[in-house]
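> structure here, sequence nowhere to be found:
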């Protein structure tokens, strides 16, 4: 078509013009144009430059030459030529449009807008200029202005699909979903196979929670384009959200068939098998992935978790230990290993493993914490404290470390040191609920500072209103203040939250005894004795039970 245009141009040029001084310029320009059509960009630039030498006042030659430079990525040369062309002819539309695009690519949106607005002042129905102007307003997040630009197009071209599409998208961005959907429907009515509009409308239905309608639209896209990855992925994700994992796997398998190189799809399939407790299938998927990417620590972690969930803790340990200490997944691997060592009663093995790791990771705080946990499991509280004190040197304001040290001192029976660490925590975060609760409960146990204790525990409860231990502390403060009815109310709430906790059950029993409801008191004492694992505390409960039974006789 372009070649036909050139032939006609030559045929109908006046003889006088061909004989004029500009004839060589026209010939060179046409040679440049033909070179451009043939993809010979360097030749085109050479001919355009020669044409410009022959006709130095031509804005048209400058604009074509500038466009060639744009195609080569030489934007500054293009910009200089366009600015020269604009001085010659400030209403040259091609110059204005290209220059607007260059300004936009530089981030100079003010100048870009000026170019497009100039186009519109010349032609009130310049659709391309309105579209470009709208895109700038979107970049500036001036959605109302962008909307006006696109709606202007619709005043003279009411079926312009691109303008309608952007009107719909802008309404969706402004959360005017009903208007957006109506406009998308108009787009699809005009152009039934316009996939971007169908996909966008489906996403709106997803946002609104109408998964069935969204699914219908995604399936319409797949009917038009069976290998549309976005539609297939959204269908799979809807099944995930609906917890229909087997159907989700089926859709992800289709996606994987389309793009074998996208290993993230196989990861999702493995995780869904894991969610469905199909451990062998999950393990197979993760092993295949690791064969392709042996250093993928995320997949290695998933494989370890799959073995753990299956119940093969030995294989789980082996895989967790393969996770690179430099990876983000190492922390999760450490925590899982710690739990496995405790569960399998192999804390000595865990201690040796973690101490070996610590040789090369002396500043790894999490490793210190997990090793301290294993020593705590052995009831070697002193060693745990030493490890955590080393971690504290690395991170002196790490509240988790300070809290664990405080709790270890409490387990050693050194309440004064425990309180010291809890108070240190409150200098870092005066609203840290666990420290507030610890201090408040400790004072309540001693029967001192009860008003301040209540204040601290109430403050902790604002942060963790459903924490059974903090509710128990509040109940115990009321108990120590002699307000047994309020104490009972809080302690029963705590027991409901933590029915397996022997101390809370004992507190409920103590309160019933104070209220002279001995049968209920005995019931909770007996329950506490059943739940209690420490022999000394069991003996104390037995003594309480005996005293009440003797009193009843």
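Received it, and whenever you're ready, just let me know what you need. Fair warning: this is a prediction, and the values are worked out from it, not measured in the lab.

> switch to C-alpha atoms for all contacts and neighbour counts from now on
Noted.

> who's in contact with residue 471?
Taking CA atoms under 8 Å, 6 or more residues apart in numbering, we find residue 471 in contact with 461, 465, 490, 491, 493, 494.

> swap in 10 Å and give it another go.
Residues in contact with residue 471, defined by CA atoms under 10 Å, 6 or more residues apart in numbering, are 437, 457-458, 460-461, 464-465, 487, 489-495, 497, 504.

> now name the helix or strand holding it.
In this structure, residue 471 sits in helix 468-480 according to DSSP states H and E.

> now the element after that helix, going C-ward?
Toward the C-terminal end, the helix or strand that comes next after helix 468-480 (DSSP H and E) is helix 484-497.

> quick one: that next one to chain centroid distance?
The chain centroid and the centroid of helix 484-497 are separated by 40 Å, computed with CA atoms, centre = their mean, to the nearest Å.

> would you map the helices across the stretch 351-500 of the chain?
For the stretch 351-500 of the chain, applying DSSP state H, counting those that start in this stretch gives helices covering 365-377, 381-394, 399-412, 415-428, 433-446, 450-463, 468-480, 484-497.

> here's the one I want to compare it with:
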């Protein structure tokens, strides 16, 4: 009986000592830190209590969460990784580690963690969506694979539907793209993003009446440039040329025109037999298609040829540049080229004169202007 009493006393003492050593969390303090979103403080508080207990999954994941919410991805990954060792198939931990890896730019590591989720749960919509987002190019085959899997699981989810439609359209599979968007729009008829995404695809499928009807409704919610362009193109293809012109000019007024919109405007004027405007917009199309830096590129090309003693090619490159833009620098380069390389004073004088007439910058080009005036005086004397 005495032995039994001693044994009971021993175990009671051990339990008491264990209870005294067990960390006690001030739940009210922790709740206040969460409520006020002071996650960094919460993480340090929990770390101070639990850091000597590396085998407690719940505590490790809780500290990792606090560090993650505080934006400390290094510490968050550290604690989540410890939790991962204890429970490598925990979906919450795998999602967190995948997200942290992606935010830190390590997409391969993110793919690894998300891939492990797929092995555990092959019907998880979110993981396929996240995996697809790790492939930025719509031409990437794996992006298509994951988007298809996600879309099969939840065909009404708008983000995946829009991304999948874009991939299909990139591969010119417009019917597939249209159907994907159509299903998602039926599930969310007020989703303007999906409706806008559908317009260029419907245009490709020659569903012009649908584009006009849907597009005009969208335009009541704001003058979106993409919608205006698609509706204008649909009007052009249905031979409503003036209506198309009016829409294209809205883009021009907002400085949102591009080579394609100017081209279609020209086609509309041509169809209306307004040839002066057709010619004007064709010229605008050409100007839009040419980079404003093209003349500079030819100037550089001429200089390279000149330095390599390919003088005829240099001469041709400089003059080609002038066809794109009359630039003072090109006139100056040609003048010096004729003056010093070809020793043709008459042509040099011509381009020096054109250089001054082209109004070079009086401050930036001060030395070139002085040199030009001096050379013109000298060349006139020799004549």
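Perfect, thanks for sending it. Because the structure is predicted, anything quoted here is derived from the model rather than measured.

> count of neighbours near residue 24 of the second structure?
Per other CA atoms under 10 Å, the neighbour tally for residue 24 of the second structure reads 10.

> so what's the residue nearest to it when sequence neighbours are not counted up against?
When the adjacent residues along the chain are set aside, residue 24 of the second structure lies closest to residue 49, with 7.8 Å between them (CA to CA, 6 or more residues apart in numbering). Residue 49 of the second structure is in contact with 22, 23, 24, 25, 43, 59, counting by CA under 10 Å, 6+ apart.

> same deal with residue 320 of the second structure?
For residue 320 of the second structure, the set of contacting residues under the criterion of CA under 10 Å, 6+ apart consists of 294, 295, 298, 299, 302, 314, 330.

> in TSV, list these along with distance to residue 143 of the second structure.
Compiled in TSV, the contacts of residue 320 of the second structure are given as follows (distance: CA to CA, whole Å):
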residue	distance to residue 143 of the second structure
294	37
295	40
298	40
299	43
302	45
314	47
330	48
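
> name the nearest of those relative to residue 37 of the second structure.
Residue 37 of the second structure lies nearest to residue 294 out of these, by CA to CA, at 54.1 Å.

> what sits up against stretch 207-226 of the second structure?
For stretch 207-226 of the second structure, the external contacting residues (CA under 10 Å, 6+ apart) are 192, 195-203, 227-238, 247-248, 250-251, 254, 256-257.

> and the residue nearest to residue 24 of the second structure, how far from residue 6 of the second structure?
From residue 49 of the second structure across to residue 6 of the second structure, the span is 33 Å (CA to CA, to the nearest Å).

> next: residue 118 of the second structure.
Residue 118 of the second structure sits 56 Å away from residue 6 of the second structure, taking CA to CA as the criterion.

> chain center to stretch 79-94 of the first structure, what's the gap?
If you compare the mean C-alpha spot of stretch 79-94 of the first structure with that of the full chain, they lie 46 Å apart, counting by CA atoms, centre = their mean.

> residues in the second structure aligned with that stretch?
Across the second structure, nothing matches stretch 79-94 of the first structure (TM-score structural alignment).

> ok, now stretch 389-402 of the first structure?
Aligned by TM-score structural alignment, stretch 389-402 of the first structure corresponds to no residues of the second structure.

> corresponding residue for residue 80 of the second structure in the first structure?
If you follow residue 80 of the second structure across to the first structure using TM-score structural alignment, you land on residue 184.

> go on, residue 44 of the second structure?
Residue 44 of the second structure maps onto residue 148 in the first structure when the alignment is built from TM-score structural alignment.

> give the contact list for residue 230 of the second structure.
For residue 230 of the second structure, the residues meeting the contact criterion (CA under 10 Å, 6+ apart) are 196, 199-203, 208, 211-212, 215, 236, 244, 247-248, 261.

> helices - which of the residues you listed land there?
Under the assignment DSSP state H, the contacts of residue 230 of the second structure contribute 196, 199-203, 208, 211-212, 215, 236, 244, 247-248, 261 to helices.

> closest to residue 53 of the second structure out of those residues?
Distance ranking of those against residue 53 of the second structure, using CA to CA, places residue 196 first at 54.0 Å.

> tell me the residue in the first structure aligned with the closest one.
Residue pairing (TM-score structural alignment): residue 196 of the second structure is matched to residue 301 of the first structure.

> in this structure that match contacts residue 287, no?
No: checked against CA atoms under 10 Å, the pair residue 301 of the first structure and residue 287 is beyond contact range at 11.3 Å.

> which one's more surrounded, residue 118 and residue 6 of the second structure?
Neighbours were counted for residue 118 of the second structure and for residue 6 using other CA under 10 Å; residue 118 has more, 17 against 11.

> contacting residues around whatever residue of the first structure lines up with the more buried one?
In the first structure, the residue paired with residue 118 of the second structure is residue 222, using TM-score structural alignment. When the contact criterion is CA under 10 Å, 6+ apart, the partners of residue 222 of the first structure are 195, 216, 228, 229, 230, 231, 232, 235.
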